[in-house]
Structures are given as C-alpha cells and as structure tokens.
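S.K.: sequence and predicted model, in that order:
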Amino acid sequence: MVTLLIGKKGTGKTKKLIALANEAVAASAGNVVVIEKGAKLTYDVTHKARLIDTEQYLIEGYDMLFGFISGICAGNYDVTDILVDSTFKICPTGVDGVETFTKKLQELSEASSTNIVLLISAEESELPESINAVCQKV
C-alpha cells in the first residue's frame, strides 16, 4: 500500500512521518527504511530503522528514486516499510510526474508486500485526482 502524507510546509508532516517510522519499527518483524534528503532525522528516528540520505547516492528525480526503492525491495526480501521524507526535494519537478510515480510505487508495493509512505508538500487540491484511486492519504 502507498500512503501519502499531504500538506503545506509547517503542517507537521515530518513529525507524523517520524512517528510512523518508529511505530513501524516496533510492529515490524522485518526491516524499516527511511529515505531522506540530508541527514536531519538521525536523532529522531530509532536506530533500528535504516536511514538513507539520497544526497550520498546522488538520487534526484522520480525515475532514480523509483529505481532506488525497487533496488531496496529486490535486495532485501524482509523490508516491510519504506518511508520517504521530502519527496519534492528529492524530485524537484514536484507535482509533474507524481501521478506516474505513485502508480508505479503501488505496483511495486503490491508485488513486494511493502508499505510505502511518501511525504508530499502540497495541498490535496494541487495533486492529480487519479492519485486518490491508488493511494491512501493520512
């Protein structure tokens, strides 16, 4: 399942993502991965989760991020949750391309039995209507 945390900057999305990551670690029998741009969540997310800084791997754009997430799923059969902070900072095209990206992630999520959470800094009205069919919003 793909879940979107949607809201403008300053609405508490990152705090919610941190809480979801820590809850997932507590409930998961597998691994939890948190993908971020920069290393700002190091002290907020439990050390039991795998934190990955996209800047270390030069990830930019939806295609690169999708390939990276796919590689995580392919390389580790026991990843139960992947949470992505600051999706639009990693993918600077913003709303353009998010529809295709979320559809591909939904297919990957179903195939790998992995829950994926994306933090999206936008109003719900700014996103394509078709995303509602594929994603659950928090």
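M.R.: That came through, no problem.
S.K.: C-alpha only now, for contacts and for neighbours.
M.R.: Noted.
S.K.: isn't Asp81 right up against Ala24?
M.R.: Yes. Using CA atoms under 8 Å, Asp81 is in contact with Ala24, at 7.0 Å.
S.K.: quick one, which of the two is more surrounded?
M.R.: Ranked by neighbour count (other CA atoms under 10 Å), Asp81 and Ala24 place Asp81 first, with 24 against 21.
S.K.: and the helices in the chain, which stretches?
M.R.: 13-27, 62-75, 87-90, 98-112, 131-134 (DSSP state H).
S.K.: comparison target, given below:
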Amino acid sequence: MNSWRRLQEHLPGRRIRGTRPCSIETARKTPIHCRSTSYRVEFRQGDLGETVNLSKGGCYIRTRRPFSRGTLLVIEIKNNGARLRTDAKVAYDIESDGMGLSFLNIPAKELPILERWLASAGGERPAETSREEIE
C-alpha cells in the first residue's frame, strides 16, 4: 500500500479531489485548508524531518524514524531564516514514512510566523464575510 493510502486511513475526514493546495473535510464539516509545502523540522532529540501539509492545527512530517502515537515533542520548523518552535503531539505514525502532528499551545509570538508561511503558500483562506457585515 502506498504512503498516501496509508495516510488517508488516518485522516479525520475525506480528501476532496483537486489540485494542491488540498482541502480536508472533517466529520464535523469543518474545512481544514493546507498546502504541500516543504520545511525542515528539527526535534529536541536532534532528529530531522521534512514537513508537508502544514496547517494551523499541525503538519505531517516525513521521516524514516517516526515517533509513536501520543508522544509529546518540542519541534522547530525553519524556513528562510524564520523559525517556529512549539510543542506538538504525534496524532498518528506510519512506519518508515512519517507522522502526523497536532500543534499544542503555539506561543503567541510564534503564531504570526506560522500565519505568514501559510499565507505565502496560499494554504489558509481568508474568513468569509457574512451578509450582515456587508450591509
């Protein structure tokens, strides 16, 4: 079974077909917008990986040595001189391929960095304006 098939088994919803950036719709119908953009990531333990599908809630890390589900980590993602350092929890792991991480308590000073990366990758969509706000 290829890596994408194994990854899909662990996603909380279904993938909506289309080109990248991808959209994932959860069972609660809450859309999660992400972008397949690669950034280097470093764990406190010294291991390295590459992020894909970065979003405000977490990311997928390609690494040959994924940590087990439930492991708490401190990660550092670097891109063009900027870095994001935050706590994360392994949501799922795929042996010899990678792991999905959920970000935990992103420090307020780090959040603008993540938002800037997502905006530059085109992965986060602006909030929709309601009819009441227009009138």
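M.R.: Everything's here; your move. Only a predicted model underlies this, so the values are computations on that prediction, with no experimental measurement involved.
S.K.: superposing both, give me the TM-score.
M.R.: The TM-score (TM-score structural alignment, normalised by the length of structure 2) is 0.30; 72 aligned residues with a CA RMSD of 5.0 Å.
S.K.: shared neighbours of Asp81 and Ala24 of structure 1, which are they?
M.R.: Val32 (CA atoms under 8 Å, 6 or more residues apart in numbering).
S.K.: elements contacting the longest strand seen in structure 2?
M.R.: In structure 2, ranked by residue count with DSSP state E as the criterion, the top strand is strand 82-94. For strand 82-94 of structure 2, the packing partners by 3 or more CA pairs under 8 Å, 6 or more residues apart in numbering; DSSP states H and E come out as helix 3-10, strand 72-79, strand 98-104, helix 111-121.
S.K.: can you add mean neighbour count and distance to Val90 of structure 2 and give the ones you listed back as JSON lines?
M.R.: Rendered in JSON lines, the data for those read as follows (neighbours: other CA atoms under 10 Å; distance: least, CA to CA, whole Å):
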{"stretch": "helix 3-10", "mean neighbour count": "12", "distance to Val90 of structure 2": "12"}
{"stretch": "strand 72-79", "mean neighbour count": "17", "distance to Val90 of structure 2": "7"}
{"stretch": "strand 98-104", "mean neighbour count": "22", "distance to Val90 of structure 2": "5"}
{"stretch": "helix 111-121", "mean neighbour count": "15", "distance to Val90 of structure 2": "19"}
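S.K.: Ala88 of structure 2 is nearest to which of the ones you listed?
M.R.: Ala88 of structure 2 sits nearest to strand 98-104 of all those, at 4.3 Å, using CA to CA.
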